[in-house]
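J.: Next come a sequence and a model predicted from it.
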Amino acid sequence: MSGNGDTIVVGASNYGAGTGAVYVFQRTSAASWAESARLNAPAGANAGAFGNSVAISDDGTKILAGAPAGGTTTQGGAAYYVLISGTWTLKTVVAGGSASALGGQSVALSADGTRAAVGAPQYKAAGSSTVSGRVYSYTATTTGLTTLASIVDPSTATTVSSGPGFGGGALSFTADNNGLLAAAPYAATAAGATSVGGMAYYYRYSTSWTRSATFSLTNTTNARLGYSGAISPDGNRIILGAPYYAATAGGREFISEKSGSTWGVLTTIGPLGNNSTSSRVGISSAFGTNSRLVIGGNMQKNSDGIVTGLAYLVDIS
């Protein structure tokens, strides 16, 4: 949703036998919405799952949509649209970096729409058989996307190890555009820990992206921390969903708060006691304000035991 609350963008990645589409809805009155556009997949994106991920600028004039299953030699990528004189116009299509890289599995736009990021969690360097994810960042204008810098999977660092999947989960900018949250929800190992159930990283940009914080759930497996997540508008809080955390508990949402330049340890937040088995709490999560967030549990059961899914609105004091 745009920051002013008047535009919603929705991905439909299985539209047209998997080609995908993106729908735009516009508020027409206080209680009414109308479909204003359907953005079709760019040419050549057959069965590309266009709309698998979507992002919109706060003013509702820029949209970035991922198509991770695009069938080209640079598999996947993302399409960038700009609203010009009331018409959505395709400006740039970015590639996924390598064959089967799943580029566009995650995408992000900064609040002011001037920076974009695209995750490619299955990236492989030329001539290599090793999966090592990437996050590509861009400067965004009304004329298109211009390459800014890429972030290499930090698993090569001596202080952290993640494994495949970097760039395939949470992807979120701070309001000043110079902070970026990126995740590796399928990470299985970390330096100093026997196992982790996913990892996430906070980066700051000067002339390149520098990792300044690492988040993980040690001594867990398959929790998929960072499957979803976001940074608060003021940049002082990070939320991370772990929808497969302790399967019998049905998932968890975690939060870290910053004091000065230091991020605190992860603590749980939101629904804890009423999760049904495999309710997948944390499958999606987002900030509305600095102190209000929403957490999705798409497999949660209602009071009749029927899987309907639930969304939890959480206020933080």
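T.: Happy to help now that I have it. What you see is a predicted model, and the numbers here were worked out from it, not measured in a lab.
J.: C-alpha from now on. contacts and neighbour counts both.
T.: OK.
J.: residue contacts, the closest residue in space to I84 that isn't next to it in sequence?
T.: Taking Cα to Cα, 6 or more residues apart in numbering, and ignoring the residues beside it in sequence, I84 has T61 as its nearest neighbour in space, at 8.0 Å. Contacts for T61 (Cα atoms under 8 Å, 6 or more residues apart in numbering) come out as 82-84.
J.: Now with 10 Å, please.
T.: For T61, the set of contacting residues under the criterion of Cα atoms under 10 Å, 6 or more residues apart in numbering consists of 2, 7, 81-84, 86-88, 112-113, 142.
J.: Pick the one among the residues you listed closest to A34.
T.: T7 (9.8 Å; Cα to Cα).
J.: and the closest one, how many neighbours does it have?
T.: Residues contacting T7 under the criterion other Cα atoms under 10 Å number 23.
J.: how about the strands of the stretch 101-250 of the chain, start to end?
T.: Taking DSSP state E, counting those that start in this stretch as the criterion, the stretch 101-250 of the chain carries its strands at 106-109, 115-120, 134-141, 144-152, 171-173, 179-184, 196-205, 209-218, 228-231, 237-242.
J.: Let me have these in a markdown table, extended by distance to A21 and mean neighbour count.
T.: As requested, these are arranged in a markdown table below (distance: least, Cα to Cα, whole Å; neighbours: other Cα atoms under 10 Å):
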| stretch | distance to A21 | mean neighbour count |
| --- | --- | --- |
| strand 106-109 | 15 | 30 |
| strand 115-120 | 18 | 30 |
| strand 134-141 | 22 | 22 |
| strand 144-152 | 20 | 16 |
| strand 171-173 | 21 | 27 |
| strand 179-184 | 25 | 28 |
| strand 196-205 | 29 | 24 |
| strand 209-218 | 32 | 19 |
| strand 228-231 | 22 | 28 |
| strand 237-242 | 26 | 28 |
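J.: can you give me the angle whatever helix or strand T92 lives in makes with strand 144-152?
T.: Taking DSSP states H and E as the criterion, T92 maps to strand 87-95. For the pair strand 87-95 and strand 144-152, the angle between their directions (axes from the mean of the first three to the mean of the last three Cα atoms, to 10 degrees) equals 30 degrees.
J.: hold the first one in mind and look at this next one:
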Amino acid sequence: MRLLIFSLIFSAHLHAQFTQQGPELSGADAAISLIDNKAGYQVAISSDGNTAILGLASDNNFAGAAFVFTRHNGVWTQQGSKLIGNSAVGLAEQGYSVAISGDGNTAVVGGKGDNNFTGAAWIFTRSSSGMWSQQGPKLVGTPAASGLNVGTEQGSSVGISADGNTVIVGGNSGNAPATAWIFTRNGSGVWSQQGNSFAGTGAAPGYEQTDSGGFAISADGNTAVIGGLATDNGNTGAAWVFTRNSSGVWSQQGGKLVGAGAVGTAYQGGAVAISGDGNTIIVGGNADNNYTGAAWIFTRSSSGVWSQQGGKLTANDAVGAAQEGWSVSLSADGNTAIISGINDNNSTGAAWIFTRSGGAWSQQCKKLVGTPANGELAFKQEGGSVAMSGDGYTAIVGSGVISGGTSSIFPGAWIFAAPPPPTVPAQVSVSPSAGSGSTQQFTFTFSDTGGWQRLQVVDVLINNVLDGRQACYIAFVPSGASSGSVDLVDDSGDAGGPYSGMVLPGSGSVSNSQCSIAGAGSSAAGNGNTLTLTLAITFEPAFGGNHVMYLSAQDASANSGWQALGTWNAPGAAVSGLGVGLVSPGRGSGLTGTYTFTFTDTKGWQDIAVANVLINGSIDGRHACYLALVPISASSVSVLLVDDTGDAGGPYSGMVAPGAGSVSNGQCSIAGTGSSVAASGGTLTITLPITFSAGFAGNQVFYLAARSGTLNTGWQAVGSAAVH
């Protein structure tokens, strides 16, 4: 007999190094004819890092366009033709800013030059076949906070929520504050402006939050940040936070954010980014300290108060006036940041990764500099735009300039990736986790930190002990979010088969001598990190008895091992003589609980000489919560708790229940107060308050046994508990 159990594989993931992934990306159908030192690729990337969008405002003589790339097995390719929004007026500079939803299926492209620099934004969506198309007309906000729309340059910056249903469009101009417009999408795919535009308040007299400030929005779409670099005392710059209430109304949260430690004209707010939950913000100031540049982190407390976290961030390997903080981005959890400096090393440009641990930020690795294509000039200003995937393991760095000089090779964008941490597969729950019946629809839940798609096989083993022989032993291999194959292991329980298999969804069935599973009533559902497997199981009469439900999960790097997550009684022949009942509750949770145990004897409860309760991961009295209960009367028992070594020789910790005493060992303690005993006819019922030790954490099984003068039931698994 061989169970499908594999060893866990561990690997360190401390300060993983980012390395360039493939050659630089550039739109295959880009039309570049002019040079603009600020017309390089703007970039954004999906949460999983597998879809990237590049905006190129200088495409086709500044009409502009955007390009989508996807990753498969580490290889990046352009997906479809370039995206060009319709109804553009004049040289719209589409692609001046870009953003993409968490799943990569909705993109927003800003064009600040549209219609004489009124500006606009365009929404594009991807179909299930990978085709991109414009969704609705271009978005133009009205009215501007200044009362003017002409020259507001809407689309100077854009952001989008994770679900793609909320978009922020930023506008910057020299004669009005940096202004934000919010647009939302309804269930029919129709976009509309939400409320009036807004701008931050509290700028110093004589200054406004203007000139190419950054704009960003949180994953849930309820927190937005606006940067204004030409504001406050000597153009120090600042950022403003806005939140949306349940009625869809936006309002400023607190005062402006100004990072401490700035030197000179910092231009804080020229770039901003926000974490998925909206509780961490990064603000770039590329002019700090004579254009060395820096970035500042701000965090929000539970009461909505913002404060700076640590000192300003600067790289330890920048060369010259790098202008760090030119562009910034954060991972979804806010623990990984990327900061660029376009002028590092004589305008070669670079980007830096910083990570947070315990509230402290530090540079993670050496600066990231993309390898140029053959014939490409070194003057490419890498870091003109940067973006970080939600998981924090893929970064994209766009060039800040499109200049081939005498060459036809133009700088593009570079992907940098770090190895993700080992994924962790796990079994989560069984529902129902206890009960009795010959037919039952069970729901088994599994998870994987890398997403349910990482799960290669999940196993369910139902038997009285952890043994694949003569068991209801099921393996499920997912093939899609709602599909996969169910294999029922044969009676001999070996891994070599033959297996009885069927496909879900389907109407077939599989069976062995212990159970059968019907396709009708069975299903699979993968979502996020969770895989839910529902199986309609019928137990054969010969398989009657009390059984444990063991679960395991495996992906490419690890196996969870078996865990007992429930028990089930399959009805069999009627018990004659001595017997054990179920425990209530059938599935416990936590360190404390009150449990009721039932024992039976057709000769009368007085015939029960001793009733045993063994709580452990398996039938093993060592380091267990192992009780011997000796009836004294119809309302009392002697409680003996076996010592940690588990041998029958004692010493035992004893008391009478109910009573004022208690007994304990290294695994548990039982209180006499709150306990009760009720004996009548052929039934003995004992209720005990049990407190488990923290060191006894895990999924534990309740085994019951009883003996009389001549009979012994043997151990029966009748319940379980998640001790934590």
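T.: All right, it came through fine. All figures in this text were calculated on a predicted structure; none of them were measured in a lab.
J.: for the strand holding T92 of the first structure, which positions count as buried?
T.: Neighbour counts over strand 87-95 of the first structure (16 or more other Cα atoms under 10 Å) mark 88-90, 92-95 as buried.
J.: Which two among the residues you listed are spaced furthest apart?
T.: Farthest apart among the buried residues of strand 87-95 of the first structure by Cα to Cα are W88 and A95. That separation is 20.6 Å.
J.: Let me see the ranges of the helices in the second structure.
T.: All helices of the second structure, identified by DSSP state H, fall at 59-62, 114-117, 288-291, 344-347.
J.: could I get those as TSV with distance to P631 of the second structure?
T.: Formatted as TSV, the entries for the helices of the second structure read as follows, by distance: least, Cα to Cα, whole Å:
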stretch	distance to P631 of the second structure
helix 59-62	89
helix 114-117	88
helix 288-291	81
helix 344-347	83
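J.: how about those helices, which one is nearest S251 of the second structure?
T.: Taking Cα to Cα as the measure, the helices of the second structure were each checked against S251 of the second structure, and helix 114-117 came out nearest at 26.8 Å.
J.: Onto which residues of the first structure does that closest one map?
T.: Per TM-score structural alignment, the counterpart of helix 114-117 of the second structure in the first structure is residues 15-18.
J.: Buried residues of the matching stretch, list them for me.
T.: Applying 16+ other Cα under 10 Å to stretch 15-18 of the first structure flags 15, 18 as buried.
J.: once aligned to the second structure, how far is that stretch on average?
T.: After superposition onto the second structure, the mean distance of stretch 15-18 of the first structure to its aligned counterpart is 1.1 Å, using mean Cα distance after the TM-score superposition for the first structure.
J.: what sits up against that stretch?
T.: Contacting residues not belonging to stretch 15-18 of the first structure are listed as 12, 21-22, 40-41, 45-51, 67, 69-70 [Cα under 10 Å, 6+ apart].
J.: By neighbours, which of those wins?
T.: Neighbour counts for those, by other Cα under 10 Å, peak at A67, which reaches 37 neighbours.
J.: Can you tell me, leaving aside adjacent residues, what's nearest to it?
T.: Counting by Cα to Cα, 6+ apart, the nearest residue to A67 of the first structure once its immediate chain neighbours are dropped is F50, at 3.9 Å.
J.: Now which residue in the second structure aligns to the one you found?
T.: Using TM-score structural alignment, the equivalent of F50 of the first structure in the second structure is Q154.
J.: give me every residue that touches its match.
T.: When the contact criterion is Cα under 10 Å, 6+ apart, the partners of Q154 of the second structure are 110-114, 117-121, 139-141, 144, 169-173, 178-181.
J.: now swap in P164 of the first structure and tell me
T.: For P164 of the first structure, the contacting residues are 121-123, 130-133, 153, 155, 184-188, by Cα under 10 Å, 6+ apart.
J.: The equivalent of S278 of the first structure over in the second structure: what's it in contact with?
T.: With the correspondence set by TM-score structural alignment, S278 of the first structure lines up against F379 in the second structure. Shown here is F379 of the second structure, whose contacts under the criterion Cα under 10 Å, 6+ apart are 342-343, 345-349, 372, 399-405, 411.
J.: let's see it at 6 Å
T.: Each residue near F379 of the second structure by Cα atoms under 6 Å, 6 or more residues apart in numbering is listed here: 347-348.
J.: Now do it against Y291 of the second structure, distance only.
T.: To Y291 of the second structure, F379 of the second structure is 18 Å away according to Cα to Cα, to the nearest Å.
J.: Same question for L640 of the second structure.
T.: As defined by Cα to Cα, L640 of the second structure lies at a distance of 76 Å from Y291 of the second structure.
J.: Same question for G213 of the second structure.
T.: Applying Cα to Cα, one obtains 17 Å for the distance of G213 of the second structure from Y291 of the second structure.
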